[in-house]
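*Asks:* Show me the folded form of this:
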Amino acid sequence: MTVNARTITDEEFFYGHKACPGCGGALAVRQALKVLGPHAVAALPAGCMSATGFNFPQLAFGNNAMITPFAATAAVLSGIEAGLRAQGAAPEDVTVVGFAGDGGTADIGLQALSGAIDRNDDVLYICYDNEAYMNTGIQKSSLTPFGASTTTTPAGKREHGCLTQKKSLFDIVAAHRIPYAATASVGYLNDFIKKVERARDIKGTRFIHVMAPCPVGWGFPSADMVDVAREIVDTGLWYLAEYEGPALTGAPGGTFHLNRDPKSFKPIEPYLRRQGRFSADDGADLALIERARDERWSYMRETWG
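*Replies:* Alright, predicted model coming up:
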C-alpha cells in the first residue's frame, strides 16, 4: 500500500521526546518510523535525536533503538544487520535504519558510511540535516551553508559567517554507486514519506538526506519550521532528487532524477532574512549565495538530464 497523509498509520513510534518545539529532525524521525513500522531497528549517534530521545527512564522510541559512538553509525547498522541475519530475521519484517545529523554524517561519520556503501550492507541511513552541530552549541559543520552565522563562524561587521560552501553529500554518496539515494525536506513531507517507502523496499545500502530546519540554530519562530523547510526548496537553495545505482538501473553510472525542476525560484532574500543566522549578510553575500545556487542547478540540469 502506498503511504501518504491519508494512509499513514496513527501509531506512534517516536513520542514523548525532549526535542525543541518545531524541531525538523524530530519530525523526520517520527514520519520515517511510521513508514518503516514497529519492526524497524534504529541506531543513532551522539546528536539531537539521541540527546532528546534517550532520557532514561522516559525513552521516546517504540522500536528497538540504541545509541552509537559518534563516528560509528553506519558501522553499527552493519553489525545490527549481520546479527539479525544470523538470527534468521525475515528481511521483509525488519529494516535497520540509522538517523544521524549533518555533522555525524558528513564529517565524523563519513568514513563508516562509505564503508557500509562499499560493502552494500542492507541498511537505510537517514541524515537529518539542520546545517550545524546543534546539540553541542550550534558549531559549523561541513553542511553549514555559506554566510550562516554559528558559534564557530560568527557574523558581524567584520565577519561574514561561514566562508565555505555546503558539501555536496548527495553527490559523494552517489559516486559510490549506491543502490538508492535521495534528497528530501520535511517541508515536502509526502515526498519524504514516498522516498522512505521506496528505500524500505530496496535491498542493499540506501541513503536519504532530508533537510530538517532548527528554529534555535537558524533563528526563526518554531511555528515557522515547516514553512522554512518548504521555502528552502522553493528558493532553489535545496533540491529534491533521487539517484538509482547500477543495481537498479543496469546503467554503469546509475541515473539521477530531479523530482522538482521549477522554471523559476522564489527570491532568496526574504527566505534568508527571516533567519537570524543570515541577519549580518550584506548584498554581496546574498549575491554569492544566489550565484552558487544557479551554478548548482546548471550543473544538475546539464549533467542529470
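*Asks:* make it CA atoms for all contacts and neighbour counts henceforth
*Replies:* OK.
*Asks:* residues in contact with R200?
*Replies:* L36, T95, L124 (Cα atoms under 8 Å, 6 or more residues apart in numbering).
*Asks:* Highest neighbour count among these?
*Replies:* The residue in the contacts of R200 with the most neighbours, by other Cα atoms under 10 Å, is L124 (26 neighbours).
*Asks:* That one: what's it in contact with?
*Replies:* T95, V96, V97, G98, A199, R200, T205, R206, F207, I208.
*Asks:* taking those one by one, which sit in helices?
*Replies:* Residues of the contacts of L124 located in helices (DSSP state H): A199, R200.
*Asks:* Name the nearest of the contacts of L124 relative to D227.
*Replies:* Distances from D227 to these, taken as Cα to Cα, are shortest for I208 (20.7 Å).
*Asks:* ok, back up a step: in CSV: the contacts of L124, plus distance to L77.
*Replies:* What follows is the contacts of L124, written out as CSV (distance: Cα to Cα, whole Å):
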residue, distance to L77
T95, 10
V96, 6
V97, 7
G98, 7
A199, 15
R200, 15
T205, 10
R206, 12
F207, 13
I208, 15
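*Asks:* out of the contacts of L124, which are buried?
*Replies:* T95, V96, V97, G98, A199, R200, T205, R206, F207, I208 (16 or more other Cα atoms under 10 Å).
*Asks:* if I pick the fourth one, what's in contact with it?
*Replies:* Yep, that's G98 we're talking about. A42, A43, L44, T73, A74, L77, V123, L124, Y125, I126.
*Asks:* wait, what's in contact with the nearest residue to the fourth one once chain neighbours are set aside?
*Replies:* This points to T73. Nearest non-adjacent residue to T73, counting by Cα to Cα, 6 or more residues apart in numbering: P45, 5.8 Å away. P45 makes contact with I67, T68, P69, F70, A71, A72, T73, F99, A100, G104 under the criterion Cα under 8 Å, 6+ apart.
*Asks:* Sequence B follows; please return its structure for comparison with A:
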Amino acid sequence: MAEIPDEEFILKTTSACAGCSASLTLRYVTKAAGKDTVLVVPACCTSVIQGIYPNTAVDIPVYNVAFASAAAVASGMSEAFRAIGKQTNVICFAGDGGTVDIGIQALSGALERGTDFLYVCYDNEAYSNTGMQRSGATPLGARTTTTPLGKNEYKKDLDAIVAAHNPAYMATACSAYPVDLYNKVKKALSIPGPKFMHVLAPCPPGWRYPAEKTIDMGKLAVQSGMWVLYERESGKLKITGASKAAMKKRIPVEDYLKQQGRFKTATKEDIAVLQEHVEMNIKRLEKEETGIC
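*Replies:* You can find the predicted model right below:
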C-alpha cells in the first residue's frame, strides 16, 4: 500500500466499535481526498464515531446534518465554494439507511442537478447506529432486530437507481480492499460533476461475527460475488480488482453466509435464491462490460 499517503485525517480517538469497517472506509476516503475537504454527514454511525463534542477524531471540517438532507446540504455547499472560485472537495459520507431509504430523494435531486460532489454510501446493510434494524439494503434472509426470523425481501438495487441518473462517475468498493477504494476515490475527485461510491462496510456487532474478522468478511463477500467491485465512467462499466479473479472462480455464497450470525435462520431455499441472484447479477454486469445488453 505504498501509494497511500501516511497523513491521517481520522485519528485514533474515534468511538467506533472494535472492527468497525465504516471508520476504516472513512480513513481511506479522507486520505484520498486530502486536507481541502469538507464532510457532510447525516445521522448514522459516523455521527457517533467522530467523537463527543467538543472533541473530535476527524481532522477536517464536518457538517452533521439531518437524516434526509445530506445531498441537499452538499449541493448548496458545493455551489457556494464554486461561486467563490474554490474547488474544495465536498463529500457526503452516509450509511445505507440515510441513502437507500431516508436520504434517497435528496441524493436523486443532487444527481439530477449535476452537483459537483462525491457521495459515499458506506453500506453495513442495516440501521446499525440505532440497534441494527432492517433497512432497504438488508439482504434476503438476514436477521435484524426488526426481522428476527430473517428478512423476506431482496436488497434494494441502489446502484441501478443511481446509474439511471447518469452520474459522471460511480463505483463500488469494499473496506477489505483499501488500495482499490483509495484509487477510486482519487479518480472520482478528479472528475467534475456528480460522483457516487457504494462501499460495503461489514459490521461485527450487527452481522454477528468476531471483530478481528472484518477484513476476512469483506473479502468473502467479494470472492462469493455477493459484492462485485466495478466502476462506471461515462456510462461504460468495468469490473475491477479482486472481482476480476472472482468472476473466474467464486466461492459458494453459503461460505460467506455461514460466517455470520445474522444468517443463522436463513433456510436452504433462502441460500439457493441468494446464489441464483448472484449468478444473475454477475451475468448482467459481464454483459454490460462487454457491451452485450
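*Asks:* Tabulate the contacts of R200 of the first structure (a markdown table), appending distance to T151 of the first structure.
*Replies:* Listed next are those as a markdown table, based on distance: Cα to Cα, whole Å:
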| residue | distance to T151 of the first structure |
| --- | --- |
| L36 | 36 |
| T95 | 37 |
| L124 | 32 |
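*Asks:* Doesn't D216 of the second structure belong to a helix?
*Replies:* Yes. Counting by DSSP: H, G, I helix; E, B strand; the rest coil, D216 of the second structure is located in a helix.
*Asks:* what's the neighbour count on it?
*Replies:* The tally of other residues near D216 of the second structure (other Cα under 10 Å) stands at 13.
*Asks:* so it sits right up against Y177, yeah?
*Replies:* No. The pair D216 of the second structure / Y177 is not scored as a contact, 10.4 Å apart, by Cα atoms under 8 Å.
*Asks:* Counterpart of G147 of the first structure over in the second structure?
*Replies:* Aligned by TM-score structural alignment, G147 of the first structure pairs with G141 of the second structure.
*Asks:* State the helix or strand in which its match lies.
*Replies:* Assigned by DSSP states H and E, G141 of the second structure belongs to no helix or strand.
*Asks:* who touches it in this structure?
*Replies:* Residues in contact with G141 of the second structure (Cα under 8 Å, 6+ apart) are L149, G150, K151, N152, E153, F263, T265, A266, T267, D270, I271.
*Asks:* Please identify the residue in the first structure that aligns with the fourth one.
*Replies:* If you follow N152 of the second structure across to the first structure using TM-score structural alignment, you land on L163.
*Asks:* Test my guess that its match contacts F146.
*Replies:* Yes. Look at L163 of the first structure against F146 with Cα under 8 Å: they come within range, at 5.5 Å.
*Asks:* Looking at those two, which one has more neighbours?
*Replies:* F146 (20 against 15).
*Asks:* Which one (most neighbours) among the contacts of G98 of the first structure?
*Replies:* Result: A74 is most packed of the contacts of G98 of the first structure (other Cα under 10 Å), 32 neighbours.
*Asks:* now the residue nearest to Y154 of the second structure when sequence neighbours are not counted: how far from N152 of the second structure?
*Replies:* Closest residue in space to Y154 of the second structure, ignoring its immediate chain neighbours: L140 at 4.9 Å, by Cα to Cα, 6+ apart. From L140 of the second structure across to N152 of the second structure, the span is 6 Å (Cα to Cα, to the nearest Å).
*Asks:* How about T172 of the second structure?
*Replies:* Taking Cα to Cα, one finds T172 of the second structure at 25 Å from N152 of the second structure.
*Asks:* what do you get for E288 of the second structure?
*Replies:* E288 of the second structure sits 29 Å away from N152 of the second structure, going by Cα to Cα.
*Asks:* how about G34 of the second structure, what's its partner in the first structure?
*Replies:* So, by TM-score structural alignment, G34 of the second structure is matched to G37.
*Asks:* Measure how buried that match is and give me the count.
*Replies:* The burial count for G37 of the first structure: 18, using other Cα under 10 Å.
*Asks:* With N190 of the first structure instead?
*Replies:* Neighbours of N190 of the first structure using other Cα under 10 Å come to 16.
*Asks:* For R6 of the first structure, see how far away it is.
*Replies:* 10 Å.
*Asks:* Now do the contacts for A155 of the first structure.
*Replies:* Contact analysis of A155 of the first structure by Cα under 8 Å, 6+ apart lists G147, A148, S149, G161, A280, D281.
*Asks:* neighbours of the corresponding residue of the second structure for the last one, just the number please.
*Replies:* When the structures are aligned by TM-score structural alignment, the residue of the second structure matched to D281 of the first structure is A266. Here the number of neighbours of A266 of the second structure (other Cα under 10 Å) works out to 19.
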